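> Quick one, structure for this:
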Amino acid sequence: MATPYEFAKSIIDLPNILLEFSDDPKTQMDLIFPLCNYQVSIVPTSAPLGQSENNLIKATSAICRRAALTGLCKAIANWQADSWDEVLDVRAKVSKLFNNEILIATDDKNMQTVNALRTLRAKVLECLMNAAGSVPHLRTVTRTATLPALQLAQQLYADGNRASELIKRVKPVHPAFMPTEIEVLSS
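Just a heads-up that it's a prediction; the model follows:
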């Protein structure tokens, strides 16, 4: 049987193990985001043993979520966004996760954790806003007819080499038939 320290350490190590599955920070973020929302259901009870069990369950889920948040922060630190809109989307998700966790820690009257989470949230959101300043916005382009990706890249960017970027973003049925309405980078 594991000691409480070994149990907590194994929970804390899980996000780091997930980070090792991929070198791509976007993939790492996709793996860790669900862990940040980990919730448990507590059955209310007035029995002392049941209350202790509920406290243990709540504490374990808090460790899981907070460890996942730290892993998410590590992935974000290495992430290069494709567009300004993508940064804002991630920023909104991360802000919501931190706000929820801060509320949970506040309800538990754990002010040291609240202050640590607030500090970490501020740093991560600042990092994301710095990243947003250097990437282009998305814009919607509408054409009257389908065009090949190569021709569309040449028209939009005066660079046919960016056809692969369009194909990756749009995921058309075939690169020779790009949809008539697509979202592309502004520059």
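> make it CA atoms for all contacts and neighbour counts henceforth
OK.
> and the gap between the nearest residue to Trp79 once chain neighbours are set aside and Gln80?
Leaving aside its sequence neighbours, Trp79 sits nearest to Pro25 (CA to CA, 6 or more residues apart in numbering; 5.1 Å). Going from Pro25 to Gln80 by CA to CA, to the nearest Å gives 8 Å.
> To compare against the first, here's the next sequence to fold:
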Amino acid sequence: MSTLSQLAAAAQALADALRGLSPDPADSIRLLAPLAALQPVEATAADGVGLAQASGEAAAAGLCRRAALAALARAAAEASPPSYDAAVALRDQVCGLLAAEEVVAADAGEDATALALRDLRAAVLEDLTRRAADLARLRRVTVAEPLPALVHAYRLYEDLDRAEEVSLQADAEDPNFIGGTFSTRGT
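So this is what the prediction gives:
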């Protein structure tokens, strides 16, 4: 096994380990997104050694980004966004990272990699768009004075059983005092 293949395996193992740290795909996505956007530091020296170092760092960063993007796409496929808005935000985040790396690959003349990234982006786009269509949209709710979650649940949904949902969506410290502006799923 060569050093380069060991580095590639290590980058993939790192991405898989980050993805496996949490049983919640949303947490995995939060952990993988910074690695998928990793950019090497500018070269410190303009001589041959500095340029070679910069080239190596750029290649290693690209390897890490692409491994993270593959794991990120798998995590997005496993994710269960709670609303249409969350699904669209996830789709836009993952597709944006994939598109950025697609440009990097194309600029470097790595056509096969750019095409693979484009195909992966299209699959993520189609999957999350399809799943988003079946989810409720969020709406903004503004209340003048704090009220209990039970009151909000009845006013919004005519369903007292959704009080805990309202409290979670409002990110309330105390479910008896929910006021201001918050987002909640449509009816």
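> Now compute the TM-score of the two chains, please.
Remark: TM-score between the superposed chains equals 0.92 [TM-score structural alignment, normalised by the length of structure 1]; 186 aligned residues with a CA RMSD of 1.7 Å.
> the more surrounded of Pro25 and Gln80 of structure 1?
When neighbours are counted by other CA atoms under 10 Å, Pro25 of structure 1 and Gln80 differ, and Pro25 comes out ahead with 19 against 16.
> Verify the stated contact: the more buried one with Leu72.
No. Using CA atoms under 8 Å, Pro25 of structure 1 is not in contact with Leu72; the gap is 9.2 Å.
> Tell me which helix or strand comes right after the longest helix seen in structure 1.
Residue-count comparison of every helix in structure 1, with assignments taken from DSSP state H, identifies helix 48-77 as the longest. Towards the C-terminus, the helix or strand next in line after helix 48-77 of structure 1, according to DSSP states H and E, is helix 84-107.
> roughly how far is the longest helix of structure 1 from the heart of the chain?
Averaging C-alpha positions (CA atoms, centre = their mean, to the nearest Å) puts helix 48-77 of structure 1 18 Å from its chain's average.
> how big is the offset of the strand or helix carrying Pro15 of structure 1 relative to structure 2?
If you go by DSSP H and E, Pro15 of structure 1 is part of helix 4-19. Plainly put, helix 4-19 of structure 1 ends up 1.2 Å away from its match in structure 2 on average once the two are laid over each other (mean CA distance after the TM-score superposition for structure 1).
> Same question for that helix: list its buried residues.
Applying a neighbour-count criterion of 16 or more other CA atoms under 10 Å, one finds Ile11, Ile12, Leu14, Pro15, Asn16, Leu18, Leu19 buried in helix 4-19 of structure 1.
> any idea how far Ile57 of structure 1 is from the residue of structure 1 most remote from its centre?
If you look at how far each residue of structure 1 sits from its centre, by CA atoms, centre = their mean, the farthest one is Ala47, at 39.1 Å. As judged by CA to CA, Ala47 of structure 1 and Ile57 of structure 1 stand 15 Å apart.
> That concludes my questions; thank you for your assistance.
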